[in-house]
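**Student:** coordinates for the following, if possible.
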Amino acid sequence: MSEDKETGGLNRTLLGKLIVVAVLMFGFAYALNPFYRQICEALGINVLTQKDGTVSADTNTQIDTTRSVTIEFDGNAQGPWRFRPVTHSMTVHPGELATVMYEVVNTQNREVSAQAIPSYAPQSAMPHFKKVECFCFKQQTMKPNEARQMPVVFFIDPALPKDVKTITLSYTFFEVGGLDKTASK
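**Tutor:** This next block holds a predicted model:
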């Protein structure tokens, strides 16, 4: 009988240790996602939204009317939609607030979530392209066959090097999360 008590005590001790290990594993897995995001963001890898010189709307700037910069706009769709800029280029003075609209149409009969990633040419212009408002700041969820116009409000920092006369802002708009499993049944 004492062997049964001893075995039962060992089993309870082992069960307690296993529960502690399972709780620790769950806690580690729960904390891993935000930890991973912070590491990727700090290293600049696998980041959905780039830190590209975004600013708040109340940033005070001075307009440099002595020079002009041509901004060219481009849109690339990677998924079930049409995506394009409404205006393909505009000329602005550094420091001048400007708005451009991008149009997206979900061509599917299902709801989709998407994210836009910006890129700049020349790359040296990126820190000088200041966005006040942009659809690229967050994921966009679009209903079936929905069409939407989305703004980008920006200005060019007057500290932009004088030899940069043209900047190309290109967005790649892609589906996030893949196909909804209920929609494919």
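
**Student:** from here on, contacts and neighbour counts on C-alpha atoms
**Tutor:** Will do.

**Student:** and residue 17, what element?
**Tutor:** According to DSSP states H and E, residue 17 maps onto helix 2-43.

**Student:** and if you look at residue 100?
**Tutor:** strand 98-106.

**Student:** buried residues, that strand. List them.
**Tutor:** Going by neighbour count (16 or more other C-alpha atoms under 10 Å), the buried part of strand 98-106 is 98, 100, 101, 102, 103, 104, 105, 106.

**Student:** turn those into TSV, including distance to residue 141.
**Tutor:** Output for the buried residues of strand 98-106, formatted as TSV (distance: C-alpha to C-alpha, whole Å):
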residue	distance to residue 141
98	25
100	20
101	18
102	15
103	14
104	11
105	11
106	10
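
**Student:** for residue 19, state which of those is nearest.
**Tutor:** The shortest approach to residue 19 among the buried residues of strand 98-106 belongs to residue 106, at 47.5 Å (C-alpha to C-alpha).

**Student:** could you also give me the structure for this next sequence, so I can compare it with the first?
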Amino acid sequence: MSLPDPSDLRLAPLAPAHAAALVTWRYPAPYDVYDLADADPADLLDPDAGFHALLAGEELVGFRSYGADGRVPGWDYDGHHPGALDTGGGLRPDLTGRGLGRAAIAAGLAHGRALFAPTAFRVTVAAFNTRALRVLAGLGFERVDGFEAAYDGRPFEVLLRQEV
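**Tutor:** Got it, this is the predicted structure:
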């Protein structure tokens, strides 16, 4: 597939076909920490899960999520920056590292701002993921803490972007 036009990215409700596709995506190590292989597509469709499709035209190119999915066990999210909206997401594996990250995250922030009007956005990123950390810094996120994931001890960074 050719690279989507970054200005063409938009978010839409997650459809069953989108959820079914997301659980098949596989990233190369060490990015496989982001695989949704163990997820049930029906769970991704639950509105409380906060998943949204990232589309270029009608083609699924990624996803964005809001709420608990953006959290990694091992850090006290409720005790730090309680008004922040956790957000996460990913691009389809064949599109990673090709310069779409900034546009994808910016589209997700705009969508989250319109839906939730948060005082801040919070993102948790694996510490090795320098691509994402660089993009997030360019979008105004600042590191507020780091921790080791409860499930495997992998280091993660917590970043915050104030909205007000």
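
**Student:** work out the TM-score between the chains.
**Tutor:** TM-score of the superposed chains, computed with TM-score structural alignment, normalised by the length of the second structure, equals 0.26; 74 aligned residues with a C-alpha RMSD of 5.4 Å.

**Student:** for the first structure, which segments count as strands?
**Tutor:** Assigned by DSSP state E, the strands in the first structure fall at 69-78, 81-85, 89-92, 98-106, 112-121, 129-134, 140-142, 147-156, 166-175.

**Student:** nearest to residue 35 of the first structure, out of those?
**Tutor:** Closest approach to residue 35 of the first structure among the strands of the first structure (C-alpha to C-alpha): strand 112-121, 21.4 Å.

**Student:** now residue 147 of the first structure, nearest residue through space, not along the chain?
**Tutor:** residue 105 (4.2 Å; C-alpha to C-alpha, 6 or more residues apart in numbering).

**Student:** that neighbour reaches residue 82, doesn't it?
**Tutor:** Yes - between residue 105 of the first structure and residue 82 there is a contact under C-alpha atoms under 8 Å: 5.1 Å.

**Student:** tell me which residues of the top helix by length along the second structure are tucked away?
**Tutor:** Ranked by residue count, the top helix of the second structure under DSSP state H comes out as helix 101-116. Across helix 101-116 of the second structure, burial judged by 16+ other C-alpha under 10 Å covers 101, 102, 103, 104, 105, 107, 108, 109, 111, 112, 113.

**Student:** that one - contacts with which helices or strands?
**Tutor:** strand 9-13, strand 59-66, strand 84-91, helix 130-138 (3 or more C-alpha pairs under 8 Å, 6 or more residues apart in numbering; DSSP states H and E).

**Student:** quick one on the thing from earlier: ok, so of the buried residues of helix 101-116 of the second structure, who is nearest residue 53 of the second structure?
**Tutor:** residue 108 (9.8 Å).

**Student:** that closest one: what's it in contact with?
**Tutor:** Neighbouring residues of residue 108 of the second structure by C-alpha atoms under 8 Å, 6 or more residues apart in numbering: 11, 64.

**Student:** ok so, going back, for residue 4 of the first structure, which of the strands of the first structure is the nearest?
**Tutor:** Closest approach to residue 4 of the first structure among the strands of the first structure (C-alpha to C-alpha): strand 112-121, 58.6 Å.

**Student:** nothing else from me, thank you.
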